[in-house]
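# sequence-free structure coming up:
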């Protein structure tokens, strides 16, 4: 009986997969070019095309503003049944939802599709900065917090700001003394670091690989459970250095809430095909990403829990009441 039931389920899912073919598919990156959401859209889109999962290239559209809020509102109010749209997301999205920063919208106003990799937070400075180690940076930071501006690709209270607050707390720096400068995406924050407008960059590993390879930045610590590979192999974790801070960044997507079921199944299965492919394994290796896959109902439960966890952490850090 069970075997027959599962066979029927497979037939239904297979039929849904076969019934839908995207037309003019699009991925929204809710910030400017060069950041983590932009990377998520472009890299996954390229692998889907390489695997011939989509009949046309997936267009990446950068929709900036509000720490992802402008894109979120647009999807909810203007494109709520668009079958051809996926939107890049990460803990930066769930942090803002937990804090009520997306206006009246909540995590239940979209449908959560899945995640295909884990990125990791890091702390970096320009290659010619006076601090060679995290300990040197922290010593200067504690001596005079007003002289060190930390830039991140999220709004005040967002993901990158929370990384900075957690590091500051671990280092014994008064949160109100921390000078955080928000930018609309990691690309803008990195440009500001290289231009000398901020002294420290709090971002993610996938955002900095090219700059590390070219020697324009120095990464002082990563917020991963263990050391990363590739260009980050010699960089210590913050825990190694005595700062009990980790920040794991899942890379994934949400879709319009009223997307037809057959379209949702198509995109969920496409993500599974991407995650299993050698092409995606190479992308992960090149960008120091970890394995992390979750899709469908399991991912929805994960999102609900994470929003609740971030709401509690935001209260603990004094970001919301």
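Good, I have the coordinates. Predicted model, so just to flag it, every value in this text is computed and none were measured.

# make it CA atoms for all contacts and neighbour counts henceforth
Fine.

# On the three-state scheme, residue 191 is what?
helix (DSSP: H, G, I helix; E, B strand; the rest coil).

# by contact count, what packs against the longest strand along the chain?
With secondary structure taken from DSSP state E, the chain has its longest strand at strand 110-126. On a contact count with 3 or more CA pairs under 8 Å, 6 or more residues apart in numbering; DSSP states H and E, strand 110-126 meets helix 186-194, strand 200-204, helix 205-214, strand 217-222, strand 248-256, helix 261-276, strand 294-295, helix 297-316.

# Mind listing what's buried along it?
110-126 (16 or more other CA atoms under 10 Å).

# just stretch 86-102 next, same as before
Going by neighbour count (16+ other CA under 10 Å), the buried part of stretch 86-102 is 86-99, 101-102.

# Show residues contacting it.
Residues outside stretch 86-102 that contact it (CA atoms under 8 Å, 6 or more residues apart in numbering) are 26-30, 37-38, 40-41, 66-69, 72-73, 105-107, 154, 157-160, 249-256, 303, 306-308, 310-311, 314, 320.

# Buried subset of the residues you listed, written for PyMOL?
Selection of the buried residues among these in PyMOL, burial being defined by 16+ other CA under 10 Å:
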select buried, resi 26+27+28+29+30+37+38+40+41+66+67+68+69+72+73+105+106+107+154+157+158+159+160+249+250+251+252+253+254+255+256+303+306+307+308+310+311+314
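
# on that earlier part again, relative to strand 217-222, how tilted is the longest strand of the chain?
120 degrees (axes from the mean of the first three to the mean of the last three CA atoms, to 10 degrees).

# Distance from the chain centre to the next helix or strand after strand 110-126, please.
Remark: after strand 110-126, the chain's next helix or strand is helix 134-143, criterion DSSP states H and E. Centroid separation for helix 134-143 versus its chain: 27 Å, with CA atoms, centre = their mean, to the nearest Å.

# swap in stretch 67-74?
Per CA atoms, centre = their mean, the centroid offset for stretch 67-74 relative to its chain is 15 Å.

# okay, pairing it with this:
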């Protein structure tokens, strides 16, 4: 039988069109991909890798509240708490089980870097096992003493540490090698003092560390400046220096930066939003638009004020570059402490 190819051309074209449409449909809703044009098509979970009431939890709840109430995201958004290991337990689950799931985001801060870099209790997973979506807020570290302390400035504290570090007790609200510890020893390290010689006592949270300071059980503490705000306003503490690049306004306008005091040290306590490692370009573009709109909204500015957070928006590319820079600084500090893996 003679084969007339022209008779088959319309049928072949129709079959090709059906196949292409089926593929697109599979991409759009299949699995966790979200797909082009359909994302998001179901509720979204934002994880706080901690218990309720902490900084991560407050950030996640403020984020979902504003995105929903401002109608920036029309799908239901809920917060899930996943405490354990300062975020390390959650990261082990997320990086292995949710790497293709764009319906599960999370908030984090410097511990995502610290946990991945330190030797003891380290996590094999870090920010490179995620997609950084945006930085939303910033805070800074502070070296704080009692209002009646013998130390009137950071140079006085550093001089005493240099003379005999065993006579100075510094404290923080987290374990050795974690964020408060790094903030506490950062100025000493930058001032040429062996950070391993600094006597650091860890407490279970910043509130307990401040209580230890006020009770005379510590000479100084490292904490975040927003946590010290109410005690500073009440006249109970003196802030010797902050890790910001320049002076802050408002209640902190009279507090010098470490740089002003001759110690070349900065440390930003950022908070940001992350997604799974394997996100599509469409999904990343969706969150780039929504998170920028969130940052610009009046509702978000009210949340910042209510929580004493400083605004600091960085889009995905700038955020990822910043994380790479901060990772190097944290690696340097942990190495000096003998705590790097």
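On my side now, so go ahead. What you are looking at is a predicted structure, and each value in this text was computed from that prediction instead of being measured.

# Comparing the longest strand of structure 1 with structure 2, how large is the average distance?
Following the fit onto structure 2, the mean deviation recorded for strand 110-126 of structure 1 is 1.9 Å by mean CA distance after the TM-score superposition for structure 1.

# What residue in structure 1 is paired with residue 194 of structure 2?
Aligned by TM-score structural alignment, residue 194 of structure 2 pairs with residue 174 of structure 1.

# tally of neighbours for its match?
By the measure other CA atoms under 10 Å, the count of residues near residue 174 of structure 1 is 12.

# residues contacting it?
residue 168.

# Spatially nearest residue to residue 243 of structure 2, not counting backbone neighbours?
Counting by CA to CA, 6 or more residues apart in numbering, residue 266 is the residue found nearest to residue 243 of structure 2 once chain neighbours are left out, at 4.4 Å.

# which residue in structure 1 lines up with the one you found?
That one, residue 266 of structure 2, aligns with residue 246 by TM-score structural alignment.

# Show the contacting residues for that match.
Neighbours of residue 246 of structure 1 in contact, by CA under 8 Å, 6+ apart: 121, 223, 224, 225, 238, 239.

# among these, who's most crowded?
residue 223 (28 neighbours).

# What lines up with that one in structure 2?
Counting by TM-score structural alignment, the partner of residue 223 of structure 1 is residue 243.

# just checking, its match touches residue 142?
Yes - contact criterion CA atoms under 8 Å: residue 243 of structure 2 and residue 142 qualify, at 6.4 Å.

# Residue 288 of structure 2 touches residue 315, doesn't it?
Yes - counting by CA under 8 Å, residue 288 of structure 2 does reach residue 315; the two are 6.7 Å apart.

# Secondary structure class of residue 171 of structure 2, three-state.
Residue 171 of structure 2 is classified as strand under three-state DSSP.

# Could you check how far it is from residue 210 of structure 2?
Separation of residue 171 of structure 2 from residue 210 of structure 2 (CA to CA, to the nearest Å) stands at 9 Å.

# Show me whatever sits in contact with both of the two.
Here residue 171 of structure 2 and residue 210 share the contacting residues residue 221, scored by CA under 8 Å, 6+ apart.

# So for these two, which residue has more residues nearby?
Applying other CA under 10 Å to residue 171 of structure 2 and residue 210 shows that residue 171 carries more neighbours, namely 32 against 28.

# aligned partner of the more buried one in structure 1?
Residue 171 of structure 2 maps onto residue 151 in structure 1, by TM-score structural alignment.

# Name the residue closest to the centre of structure 1, please.
residue 90 (3.5 Å; CA atoms, centre = their mean).

# Kindly provide the distance from it to residue 248 of structure 1.
Taken as CA to CA, the span from residue 90 of structure 1 to residue 248 of structure 1 is 10 Å.

# before we move on, what about residue 155 of structure 1?
18 Å.

# which one of the two has more residues nearby?
More crowded of residue 155 of structure 1 and residue 248, by other CA under 10 Å: residue 155, with 22 against 16.

# check contacts around the more buried one.
Per CA under 8 Å, 6+ apart, neighbours of residue 155 of structure 1: 66, 67, 161, 182, 183, 184.

# And the residues you listed, which is closest to residue 142 of structure 1?
Looking at the contacts of residue 155 of structure 1 and their distance to residue 142 of structure 1, the nearest is residue 161, at 17.5 Å (CA to CA).

# The closest one and residue 154 touch, don't they?
Yes - the pair residue 161 of structure 1 and residue 154 qualifies as a contact (CA under 8 Å) at a distance of 6.8 Å.

# who touches both of these two?
Common neighbours of residue 161 of structure 1 and residue 154, using CA under 8 Å, 6+ apart, are residue 182.

# my guess is residue 133 of structure 2 meets residue 287, correct?
Yes - at 6.9 Å, residue 133 of structure 2 counts as touching residue 287 under the criterion of CA under 8 Å.

# related to what we said a few turns ago, kindly state which residue of structure 2 is aligned to the residue nearest to the centre of structure 1.
In structure 2, the residue matched to residue 90 of structure 1 (TM-score structural alignment) is residue 109.

# To what extent is residue 321 of structure 1 buried, counted in neighbours?
Neighbours of residue 321 of structure 1 (other CA under 10 Å): 10.

# ok, back up a step: what kind of secondary structure is the residue nearest to residue 243 of structure 2 in?
Secondary structure for residue 266 of structure 2, judged by three-state DSSP, is coil.

# Can you tell me how far it is from residue 304 of structure 2?
As judged by CA to CA, residue 266 of structure 2 and residue 304 of structure 2 stand 22 Å apart.

# can you check residue 334 of structure 2 too?
For residue 334 of structure 2, the distance to residue 304 of structure 2 equals 31 Å [CA to CA].

# Same check on residue 203 of structure 2?
From residue 203 of structure 2 to residue 304 of structure 2 the distance is 27 Å (CA to CA).

# same thing with residue 318 of structure 2?
Residue 318 of structure 2 is 21 Å from residue 304 of structure 2, by CA to CA.

# more neighbours, these two?
It is residue 304, of residue 318 of structure 2 and residue 304, that has more neighbours when counted by other CA under 10 Å, with 18 against 14.

# Make sure I have this right: that one is in a helix.
Yes - under three-state DSSP, residue 304 of structure 2 sits within a helix.

# Quick check, it in contact with residue 310.
Yes - the criterion here is CA under 8 Å, and residue 304 of structure 2 meets it with residue 310 at 6.6 Å.

# got the contact list for stretch 142-161 of structure 2?
167-168, 183-184, 188, 191, 193, 198, 213-214, 219-225, 228, 235-243, 258, 261.

# Just the buried residues of the residues you listed.
Buried members of these, counted by 16+ other CA under 10 Å: 168, 183-184, 188, 191, 193, 198, 213-214, 219-225, 228, 237-243, 258.
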